[in-house]
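Colleague: Below is the structure, and that's it, no one-letter string:
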């Protein structure tokens, strides 16, 4: 929050002025009748945006005009005999060139506004041109409308799409096709609109044509991936069927590897298509909104712009939406099958662990039996050597003159030694068991 220069000394938000300016950043144009208009929509990459502005800036070296100090969302410059308006959008930059000095001795599209610009400047615009078309505006209040045969000749004999927008205040003809000069064409007759109303209507027309092309950018991608998704669906169905077949021996490692490859492909495809499909939906909504704003009336025997668009554009957008939905569905299904596979692998591991524990228990029992046997043998061996040592001691005492029955004493010492060794071994065994139990309790 900070203060600005106002008569009340109020604290205002630092973005207030920018928010007010945002609503007026793209004003509608005021267009005269008659006029010749050319429109370009150029897709500009992030690395080309600065070069594109500098290229636009270079146009001032060819014509007198006020040089902009910095780049902006919308720049409109009047060079006297023509005007040029540059609009920056998220993915593209548009140029609308308006030429009001119409030579009626020429055909509607023989004279166009692009001829006002230097040829070398046009050919070096950074980016790739997606939309390029000419709009011929005639004043039906001073020049009578030509018959349909003459109108069709200006569109090189192609099938016409026409309507009376703004509740009949104008007449629009187009083909939504490229002509011999590589550009599209619109013919507009102004019957009773003011220059401001005409500017708004022309803006809607060029936006409809531009946004429908931007919306269709995803269609080739959707068709390509739809074909691949069908193959991926069949592969996933086979994998799922193999999991449900209890008679088949599964190569779990191979199936997991296959699922990982499929999941990686789906996620990579989603990353490639997510923005494009989302943009298609957004552009389609804008086209529908602009069509609704045209308020068209029918021309007998011809499709209106709205009818043509809803009949041709909407199915294409649905194809893109279907591809996006199919990707999301496939991703979810792969996750579910992967969970099933992981569960089956975990159950297999648990079964193996159970078998291992059973085998270990069996081996432990055998080792315990062997240990008892070894303990018995150990008692006998230790007792044997202990009695031998004790025998040496008894004989040494006897040789020193102590009179006793040497054989009897040696014989009586045997059970005593054996018993002592057995008790000592048991005590050591119990001690180790107590130590092991104490460690388990910890």
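Modeller: Cool, got the structure. What you are looking at is a predicted structure, and each value in this text was computed from that prediction instead of being measured.
Colleague: CA atoms for contacts and neighbours, from now on please.
Modeller: Fine.
Colleague: Need the three-state assignment for residue 138.
Modeller: Counting by DSSP: H, G, I helix; E, B strand; the rest coil, the backbone at residue 138 sits in strand.
Colleague: Now that it has come up, it's in contact with residue 34, right?
Modeller: Yes - between residue 138 and residue 34 a contact is recorded at 4.5 Å, counting by Cα atoms under 8 Å.
Colleague: Please identify which of the two sits among more neighbours.
Modeller: residue 138 (25 against 22; other Cα atoms under 10 Å).
Colleague: Contact partners for that one?
Modeller: By Cα atoms under 8 Å, 6 or more residues apart in numbering, residue 138 lies in contact with 33, 34, 35, 187, 188, 189, 190.
Colleague: wait, is the fourth one part of a strand?
Modeller: It refers to residue 187. Yes - applying three-state DSSP, one finds residue 187 inside a strand.
Colleague: What is the burial count for it?
Modeller: For residue 187, using other Cα under 10 Å, the count is 22.
Colleague: who's in contact with it?
Modeller: Taking Cα under 8 Å, 6+ apart, one finds 108, 135, 136, 137, 138, 172, 173, 174 in contact with residue 187.
Colleague: another one to put next to it:
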């Protein structure tokens, strides 16, 4: 057996739902995993139960103080879902149990979602969503008509989003899965919307960057006499700022895309149908949520397109700089050729002068030698001396010229 076979197979049962019968109330908290919030909540939960979770556990269903609590850890957040049975005379929307408030105490700033689901039976509910304080609610039949879900998506003074589920034919298993879908829609919708403030901030930055890129493109197209070095410096600065902006937002936009897909999938799994003239629950969410997702996606595409445009302009400028360098090299080589030619001419002149000087020096020596012989009483006929010493001198001068040429060739 493969060592990971059992673990991989059990992923099918990794995140079970809480199964229950109505009437009941579900309190759902979602906390961002920041400032050690998740670790602190789980540590307090262990103190309450006295039983640490299994190693590598990402979720657990516990009985705490007579209530059913499920915690579930995700990549960026932790969720707490508390199931509380309802009494017939209980108020419609009870406050969250003190247990939840104790677990998240000190980390309220990390609460990204607080949702309350009131589950009532079809034969015992008040008969209208307005009776539960929901104003202009959206409602849908879900689960092929076996339940009706209502919500006005307005936060209470405590920041709680309320949903009313009227069960008409769901058993405990289907009811647990249905409420899980509803809670996941709300949680992932909020997690996906985390990118919206960042996208609005980046929109202003991108406008400045696009304007700057346009100016650099105009300078590159029209200012051919301008050196490419200042343009490359400005473009490098723009590219660095774009890279910093992309590094800051890339992970957030990717997470938004993934969370949005989950929301869309969970809404499809509701299998909705309309209730009277009320807007459908999924329709209401998508009509307002899709623009957020599309806006974030468009900002992400603008970032990528702008980065590609900067890269193309950078390539053009580098090509231009390379051409300028090649032209400078060609001019330098031409100057070297001219200098070498001048040096060769000077060298030839020096060689000629050297031969003339050496010739004069030789003939002077020959003359002194002949004068010395005449002083010693040896008379030499000038014609004979010229016939003998002339070819000898010319031979010596020829050998010297030949040696100079050989040295220059080497």
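Modeller: Looks like it arrived, so ask away. Keep in mind that this is a model prediction, so the values were computed, not measured.
Colleague: before we move on, the earlier item: using CSV, lay out the contacts of residue 187 of structure 1 together with distance to residue 230 of structure 1.
Modeller: Compiled in CSV, these are given as follows (distance: Cα to Cα, whole Å):
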residue, distance to residue 230 of structure 1
108, 49
135, 43
136, 46
137, 48
138, 51
172, 42
173, 41
174, 38
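Colleague: lining up the residues you listed with structure 2, which overlap?
Modeller: When you map these onto structure 2 and apply both residues aligned by TM-score structural alignment, their matches' Cα atoms under 8 Å, the shared contacts are 135, 136, 137, 138, 172, 173, 174.
Colleague: Show me what residue 217 of structure 1 lines up with in structure 2.
Modeller: Aligned by TM-score structural alignment, residue 217 of structure 1 pairs with residue 194 of structure 2.
Colleague: residue boundaries of the helices in structure 1?
Modeller: For structure 1, the helices defined by DSSP state H occupy 16-22, 49-57, 119-123, 148-154, 165-168, 195-216, 219-244, 252-294, 305-399, 406-441.
Colleague: what sits up against the fifth one?
Modeller: Okay, so that is helix 165-168 of structure 1. 171, 172, 201, 294, 295, 296, 297.
Colleague: from those residues, which two are the most distant?
Modeller: 201 and 297 (14.2 Å; Cα to Cα).
Colleague: What's the match for residue 47 of structure 2 in structure 1?
Modeller: Residue 47 of structure 2 maps onto residue 58 in structure 1, by TM-score structural alignment.
Colleague: Find me the equivalent region of stretch 341-353 of structure 1 in structure 2.
Modeller: Under TM-score structural alignment, the match for stretch 341-353 of structure 1 is residues 317-329.
Colleague: mean per-residue distance, that stretch to structure 1?
Modeller: For stretch 317-329 of structure 2, the mean deviation from structure 1 after alignment is 1.3 Å (mean Cα distance after the TM-score superposition for structure 1).
Colleague: which parts of that stretch are buried?
Modeller: Within stretch 317-329 of structure 2, the residues that count as buried by 16 or more other Cα atoms under 10 Å are 317, 318, 320, 321.
Colleague: Could you check how far the second one is from residue 236 of structure 2?
Modeller: Pointing back at residue 318 of structure 2 there. 11 Å (Cα to Cα, to the nearest Å).
Colleague: With the last one instead?
Modeller: Plainly put, residue 321 of structure 2 is 14 Å away from residue 236 of structure 2 if you go by Cα to Cα.
Colleague: Could you do the third one as well?
Modeller: Look at residue 320 of structure 2 and residue 236 of structure 2: by Cα to Cα, they are 15 Å apart.
Colleague: same question, residue 352 of structure 2
Modeller: Relative to residue 236 of structure 2, and taking Cα to Cα, residue 352 of structure 2 is found at 59 Å.
Colleague: so where do the strands sit in the stretch 1-150 of structure 1?
Modeller: For the stretch 1-150 of structure 1, the strands defined by DSSP state E, counting those that start in this stretch cover 2-3, 11-12, 35-43, 74-78, 83-88, 92-99, 128-139.
Colleague: which of those sits most buried?
Modeller: strand 35-43 (a mean of 24; mean count of other Cα atoms under 10 Å).
Colleague: Would you check the span in structure 2 matched by it?
Modeller: Going by TM-score structural alignment: strand 35-43 of structure 1 matches residues 24-32.
Colleague: Any idea how far that stretch is from the middle of the chain?
Modeller: Centroid separation between stretch 24-32 of structure 2 and its chain, computed with Cα atoms, centre = their mean, to the nearest Å, is 32 Å.
Colleague: what's the answer for stretch 170-179 of structure 1, then?
Modeller: Stretch 170-179 of structure 1 sits 35 Å away from the centroid of its parent chain (Cα atoms, centre = their mean).
Colleague: That stretch spans what distance, first to last residue?
Modeller: 23 Å.
Colleague: I'd assumed residue 229 was in contact with residue 320 of structure 2.
Modeller: No - counting by Cα under 8 Å, residue 320 of structure 2 does not reach residue 229; the two are 10.0 Å apart.
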